[in-house]
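>>> Output the structure for:
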Amino acid sequence: MTTDMSGTVVAITGASSGIGEATARLLAARGARLVLGARRGDRLRALVESLAAAGPATAAAAATAGEPAAAADAIAVYAETDVRRRDDVANLVRLAQTHYGRLDVLISNAGIGPVSPLDDLRVDEWDAMIDVNLKGVLHGIAAALPVFRAQGRGHFVTVASTAAYRIVPTMAVYAATKTAVRVLTEGLRQEAGEHVRVTTVSPGFVATPFAEASSNREVRADLLAARDRIAIPPESVAGAIAYAIGQPPEVDVNEIVIRPTAQA
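All right, here's what the predicted structure looks like:
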């Protein structure tokens, strides 16, 4: 494994907070060049500026997919990206190509979890989880796979969840989307061939805004209490992602499950 990722071009969805932000900071510290996507452009701009200030003496690039790219030595560029929209994800991959000349890794991290009992009938939230958690990953595959084939190399890293392994009340739809992601990425791995790597990282309870997403007051309170009691920091998951990326090209780490020691 190498901790030096100098020049590795990595695109990250859901990069404005939580696991995505922690991963961006870790990979930037190891020399990677980043293409960051999320819906909150203000948060992305602040992150890019922070990365530039913390890193080598290179100018930050506050570039968007529709604007001219900044200097190619910039630590990071960004594009406002809603993974529910296929064109947005395609634009993010295109930004990597136009700005850095290639894309080495796509980290599909964007996800939402407005969990609730099925009896709540929050159908719009069910639809949103399917659109973001599953279709968003498919949009990433559609955008990056042709690029990786043309380059003769590439790496898909997808953030799933331990909900794909253990289903609990209130999380049926969320768990269904994450189980589907595990199935999808395993199928991708089998079809990828010898030059494209595929990694699925399934975190357990992480100290992110996930617990705040539920619109059911009781569920939200329970999740917040559990988060405060046992959650691991997003930097722990970022380290797992960096581990998979840092393997030699002939080594494909297919699945990583990472959870708090206290989590059942």
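>>> For the rest of this, base every contact and every neighbour count on C-alpha atoms.
Will do.
>>> how about the strands in the protein?
In order along the chain, the chain carries the following strands (DSSP state E): 9-13, 33-38, 76-80, 105-108, 154-159, 196-203, 255-258.
>>> Tabulate the ones you listed (a markdown table), appending distance to residue 167 and mean neighbour count.
Compiled in a markdown table, the strands of the chain are given as follows (distance: least, C-alpha to C-alpha, whole Å; neighbours: other C-alpha atoms under 10 Å):
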| stretch | distance to residue 167 | mean neighbour count |
| --- | --- | --- |
| strand 9-13 | 25 | 27 |
| strand 33-38 | 28 | 29 |
| strand 76-80 | 33 | 29 |
| strand 105-108 | 22 | 25 |
| strand 154-159 | 17 | 25 |
| strand 196-203 | 14 | 24 |
| strand 255-258 | 15 | 17 |
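>>> first vs last residue of stretch 248-264, how far apart are they?
Counting by C-alpha to C-alpha, to the nearest Å, you get 33 Å between the two ends of stretch 248-264.
>>> Please state the offset of that stretch from the chain centre?
Stretch 248-264 has its C-alpha centroid displaced from the chain centroid by 15 Å (C-alpha atoms, centre = their mean, to the nearest Å).
>>> Please generate a structure for the following sequence too, so the two can be compared:
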Amino acid sequence: MSNIQDKVVIITGASSGIGEATAKELAAKGAKLVLAARREDRLQKLQQEIQKDGGQAIYKVTDVASHEQMEELGAYVLEEFGKIDVMVNNAGVMPLSPLSQLKVKEWDTMIDVNIKGVLYGMAAVLPFMRARKEGHIINVSSIAGHLVFPASAVYSGTKFAVRAITEGLRLEEHANNIRTTLISPGTIATELLDSISDVELKAASIEANQKVQIAPASIARAIAFAIEQPADVAVNEMIVRPTIQEL
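Prediction:
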């Protein structure tokens, strides 16, 4: 029996990409899933697919940039399942642009989703995990949280922040048996590039990514690996990128 069996797992950004792939991977291993994202039609479709294959999943439409909605998500999970074993803070946006374009609203959105969304996700589950003295918080960063690329200054800044926050959580909560994992994907076939508003940059980014990208299922397997370790083992950090990706 997998160590994932019957664990209650919340996944943000579950409507597509890494979140969707992770939901399917964990459902196949017996997890009880709570799917969170803004697009209800996508959540319903994913829930139906999981249930059709014999898995367990519920969903709640949630904007991770809203502290109130994230708190409501945590309360909903406790009401439905009575516990929270794993929180996967996966939701993110990547509207790349050079700093000189001064796309301040896009900067704000990245900070709200990529940083505050992670913090709100942690806040929604941490009190319960501390009370139980067990739990697992998985934060999805990026290879851009280790390196800065042209036009990625703000995006990379948010993902560097996720690394720092995750390590800070580990230092503060290891004595409470709360495991932390930072997952840093490389080039993955997801919808992230759709949020780039600069037409030329978007086209160039899509073309470059298509040459090396790997499937979101690759990250889903990494997340599953971290979860299924024994409770006394914490996989603290993983970089998962295409073999042929240079940076």
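>>> now what about the TM-score between them?
Scored against TM-score structural alignment, normalised by the length of structure 2, the superposed chains reach a TM-score of 0.97; 245 aligned residues with a C-alpha RMSD of 1.0 Å.
>>> about what we covered before: could you export the strands of structure 1 as TSV, including distance to residue 183 of structure 1?
Compiled in TSV, the strands of structure 1 are given as follows (distance: least, C-alpha to C-alpha, whole Å):
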stretch	distance to residue 183 of structure 1
strand 9-13	20
strand 33-38	24
strand 76-80	28
strand 105-108	15
strand 154-159	12
strand 196-203	10
strand 255-258	12
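>>> so which of those gets nearest residue 170 of structure 1?
The closest of the strands of structure 1 to residue 170 of structure 1 is strand 196-203. By C-alpha to C-alpha, the value is 17.9 Å.
>>> Quick one: map residue 202 of structure 1 onto structure 2.
When structure 2 is aligned by TM-score structural alignment, residue 202 of structure 1 is paired with residue 184.
>>> That match - nearest residue in space that isn't next to it in sequence?
The shortest distance from residue 184 of structure 2 to any residue that is not its chain neighbour, by C-alpha to C-alpha, 6 or more residues apart in numbering, is 4.0 Å, and that residue is residue 142.
>>> Which residue in structure 1 aligns with that neighbour?
In structure 1, residue 142 of structure 2 lines up with residue 161, judged by TM-score structural alignment.
>>> Then residue 227 of structure 2?
Taking TM-score structural alignment, residue 227 of structure 2 has residue 245 as its aligned residue in structure 1.
>>> ditto for residue 87 of structure 2
Checking with TM-score structural alignment, residue 87 of structure 2 has residue 106 as its match.
>>> for the most centrally placed residue in structure 1, what are its contacts?
Compute the mean C-alpha point of structure 1, and by C-alpha atoms, centre = their mean the closest residue is residue 109, 1.7 Å away. Neighbour list for residue 109 of structure 1: 12-15, 19-20, 158-160 [criterion: C-alpha atoms under 8 Å, 6 or more residues apart in numbering].
>>> for stretch 42-53 of structure 2, which positions count as buried?
By neighbour count on 16 or more other C-alpha atoms under 10 Å, the buried set for stretch 42-53 of structure 2 is 43-44, 46-48, 50.
>>> quick one: that stretch aligns where in structure 1?
Stretch 42-53 of structure 2 covers residues 43-54 of structure 1 once aligned (TM-score structural alignment).
>>> Tell me the residues of structure 2 aligned with the top helix by length along structure 1.
The helix of greatest length in structure 1, counted in residues with DSSP state H as the criterion, is given as helix 172-192. Residues 153-173 of structure 2 are matched to helix 172-192 of structure 1 when aligned by TM-score structural alignment.
>>> superposed on structure 1, where does the matching stretch end up, distance-wise?
Between stretch 153-173 of structure 2 and its aligned partner residues in structure 1, the average distance after superposition works out to 0.4 Å, using mean C-alpha distance after the TM-score superposition for structure 1.
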